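Sequence and predicted structure, then a few things I'm wondering about:
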Amino acid sequence: MLTLRQIEIIRAIMVTGTISGAAKLLNISAPGISRLMKYTEDMVGVPLFNRRHGRYVPTPEARNVFDLLDNIHRKVEDLQTSIDRLGSGEGRELSFASVPSIANVMVPRAVEQVKRRFPDIKLEIDILKIEQSIDYLLLGRGELVAISSRFDHSIIDFAPLATGRLVCIVPPSSELAAKTSIRPWEIASHMLIGIDPNDPYGRIMTEIFRREQLSYSMNIKTRFGTTVCSLVAAGLGIAVIDEFTVAHGMLPGVKVLEIEAETTFHTYAAYRNDTPLSVYAEALIELLRAEMKATSA
């Protein structure tokens, strides 16, 4: 059976009419082509070319073979084109979602890396609350959700992304802005802005108060962490927020204080376990994990 290399060389001689032309077309040595051509003819048992006036002309016996070889070569080229398109993401779309805290800074940085790796891929990105992620995945709207907590579900698995921590944000004009760190009881003594504590994300933000049995007053509640940050920047109170929302100084107008307590929480990529992830979704998880780990290091 002829190898793809033999098919490639036979076709190159047929197209160029010379050994030297075939060598230039394939960017290999002419003696190498001559040796492989002789070996191929010995294997086939009949000459494939006649030499006339320094050019190689297909023999009558081989013309039908050459037509078949040309078809094979075109199919191989089509296969290579499809592989190249797969590698660049051309004609493909990756749909995924993220909770707001990860979507604000981490997702754009990871998406930039995805586009560098697969420059032609199309992306559709949704922003969801944690409780919306089940329907999003089960209805097949996207492949994965970057999420800040996990839950038990028979169809949904969770790949760890990174361990984060909570921080306290205060207005630059606040007397607290002179501090670099703050204790939970000090936070609880101020009016807070935050997410509803009954919300899954809100529970993460207020866990430090429950753990230390501290009473607190949340006079402004909102749905998203970015809104919390804007309200703090406006001087309306202080807040506990996750570090990913305020990473890399992307939300100016607030002073970030370390919290002198255990505040770690875990983030995940949620996805259906009954459907394999695409290579693009796997790459997104890998790159998002790297960005988040670098932030929390």
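Looks like it arrived, so ask away.

use CA for all of it now, contacts and neighbours both
OK.

how about the helices of the stretch 101-250 of the chain, start to end?
106-117, 133-138, 184-188, 200-211, 225-233 (DSSP state H, counting those that start in this stretch).

this is the other structure I want to compare:
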Amino acid sequence: MNLRQIEVFYAVMKSGSVSGAAKLLHVSQPNITRILAHTELQLGFPLFHRHKGRLIASQQALALLPEAEKVYRQLGSLQSLTCKLQKGHSHLRVGAPPVLSTSLLPPVLANLCKHSAISAEISTGNQDELCNALLENQLDFAISFGQVAPPRLTSQVLKHTEMVALLPTDLPCTEYAISIASLLEIAPIIGLDARDPLGMAVKQSILHHRPDHQFQLSVRSYSTAAELVMQGMGIAIVDPWTAQNYRDKLTVRPLSEPLPVSVSLLFADNSPLSSTANQLIDLLRQCLSEPPIVNSELSQF
């Protein structure tokens, strides 16, 4: 199969129809049908069975799909690199978890754009998604929670801080700095995705107090955890930036047993940072040197 045939096959598998593939690839349906027929003729086996106007993937097609996905990802990485080279070093592709992409990156990027002619893309994702995008050359660098980087990626800590507790405003709480044990007695704690560095830290801290603990609710997004707290569904332990966004709606308390949070810079070992990227990183360091507003408020409590 050549690249065009793989592209058509993958589009049909993902969309489930010839018309859907045609829309994805911006070509006509007869063109998709012709390429599929020619591909099946070359291969000597059917990729799809036709039943009442629907396409049903054959066993051979299902076996080919994982390898086609690999090729498709590599092609996307090549296209991303080509685009980067065309635009030069003035174009930045930055990744971050949702809370940092909405609270930390926008003002820093706005500051940089005011003083230089750059273009930028911001992508959001969890730790695994950001790392994969870096390895596939879809990002120039990412900022993320945690300090550990997988092979072929470099991690540099930009800031150390601590997680805080979010409680409903009508929940009685006489303690200023509150312990995990006390939180467990007050209300259920909303779990964060254990694949995330912060989620794992919260889970391990709770299991230290209650080895058999099971979360009633678990979420992937810190803001979703905060919204559930607002609905009276429990307590959340989150990063300071999420807490800052909800400080006027919820009660924020530091933890008496601190849970450290690191914000780190991630980039691929084989992809040196451009001068423009380093400019943005310097601005990020300056911004992170100032604590989130909620931390300042807690220190004066």
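Alright, I've got the coordinates. Being a predicted model, the structure only gives us computed values, none of them experimental.

For residue 217 of structure 1, find the nearest of the helices of the stretch 101-250 of structure 1.
Nearest of the helices of the stretch 101-250 of structure 1 to residue 217 of structure 1, taken as CA to CA: helix 184-188 at 7.2 Å.

tell me the average deviation of that closest one from structure 2 after fitting.
Helix 184-188 of structure 1, aligned to structure 2 and superposed, deviates on average by 1.1 Å (mean CA distance after the TM-score superposition for structure 1).

how deep is residue 297 of structure 2 tucked in, by neighbour count?
By other CA atoms under 10 Å, the residues close to residue 297 of structure 2 number 12.

do residue 178 of structure 2 as well
Around residue 178 of structure 2 there are 18 residues (other CA under 10 Å).

Show the contacting residues for the counterpart of it in structure 1.
Here residue 178 of structure 2 is matched to residue 182 in structure 1, going by TM-score structural alignment. Applying CA atoms under 8 Å, 6 or more residues apart in numbering, one finds that residue 182 of structure 1 lies in contact with 168, 257-260.

Report the buried members of those.
The neighbour-count test (16 or more other CA atoms under 10 Å) marks 168, 257-259 as buried among the contacts of residue 182 of structure 1.

quick check: longest helix of structure 2.
Ordering each helix of structure 2 by length in residues (DSSP state H) puts helix 59-87 first.

Check which helices and strands that helix is in contact with.
helix 3-15 (3 or more CA pairs under 8 Å, 6 or more residues apart in numbering; DSSP states H and E).

Tell me which residues of the helix it packs on come out buried.
Quick answer for helix 3-15 of structure 2 (16+ other CA under 10 Å): 5-13.

give me the stretch of structure 1 that that helix matches.
With TM-score structural alignment as the criterion, helix 3-15 of structure 2 doesn't align anywhere.

packing partners for that helix?
helix 18-25, helix 29-43, helix 59-87.

Pick the most deeply packed of these.
helix 18-25 (a mean of 17; mean count of other CA atoms under 10 Å).

remind me, longest helix of structure 1?
helix 63-88.

Now do that helix: distance to the chain's middle.
Once both centres are worked out by CA atoms, centre = their mean, to the nearest Å, helix 63-88 of structure 1 turns out to sit 30 Å from its chain's centre.

mean shift of the following helix or strand past that helix relative to structure 2?
Next helix or strand after helix 63-88 of structure 1 toward the C-terminus (DSSP states H and E): strand 93-98. Mean deviation of strand 93-98 of structure 1 relative to structure 2 after superposition (mean CA distance after the TM-score superposition for structure 1): 0.8 Å.

What lines up with residue 164 of structure 2 in structure 1?
Per TM-score structural alignment, residue 164 of structure 2 is aligned with residue 167.

same question, residue 258 of structure 2
Match for residue 258 of structure 2 (TM-score structural alignment): residue 262.

ok so its match is a strand residue?
No - counting by DSSP: H, G, I helix; E, B strand; the rest coil, residue 262 of structure 1 falls outside a strand, being coil.

Return the distance of it relative to residue 33 of structure 1.
Distance of residue 262 of structure 1 to residue 33 of structure 1, computed by CA to CA, to the nearest Å: 70 Å.

Look at these two and report which has more neighbours.
Using other CA under 10 Å, the more surrounded residue of residue 262 of structure 1 and residue 33 is residue 33, with 21 against 12.

can you tell me which residue in structure 2 aligns to the more buried one?
By TM-score structural alignment, residue 33 of structure 1 lines up with nothing at all.

Tell me if I'm right that residue 33 of structure 1 and residue 11 touch.
No - in this structure, residue 33 of structure 1 is not within contact of residue 11 by CA atoms under 8 Å, at 11.6 Å.

Contact partners for the corresponding residue of structure 1 for residue 100 of structure 2?
The alignment partner of residue 100 of structure 2 in structure 1, by TM-score structural alignment, is residue 102. By CA under 8 Å, 6+ apart, residue 102 of structure 1 lies in contact with 146-148, 244-245.

In TSV, list the residues you listed along with distance to residue 136 of structure 1 and neighbour count.
Output for the contacts of residue 102 of structure 1, formatted as TSV (distance: CA to CA, whole Å; neighbours: other CA atoms under 10 Å):
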residue	distance to residue 136 of structure 1	neighbour count
146	12	31
147	12	27
148	16	26
244	23	22
245	22	21
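
ok, so of those, who is nearest residue 51 of structure 1?
Among the contacts of residue 102 of structure 1, and counting by CA to CA, the member closest to residue 51 of structure 1 is residue 146, at 65.8 Å.

Enumerate every residue touching the closest one.
Taking CA under 8 Å, 6+ apart as the test, what residue 146 of structure 1 contacts is 97-99, 102, 267-270.

Hmm, the match of residue 164 of structure 2 is touching residue 260, no?
No - applying CA under 8 Å as the test, residue 167 of structure 1 and residue 260 come out as separate, 9.3 Å apart.

ok, back up a step: quick one: the longest helix of structure 1 to helix 106-117, angle?
160 degrees (axes from the mean of the first three to the mean of the last three CA atoms, to 10 degrees).
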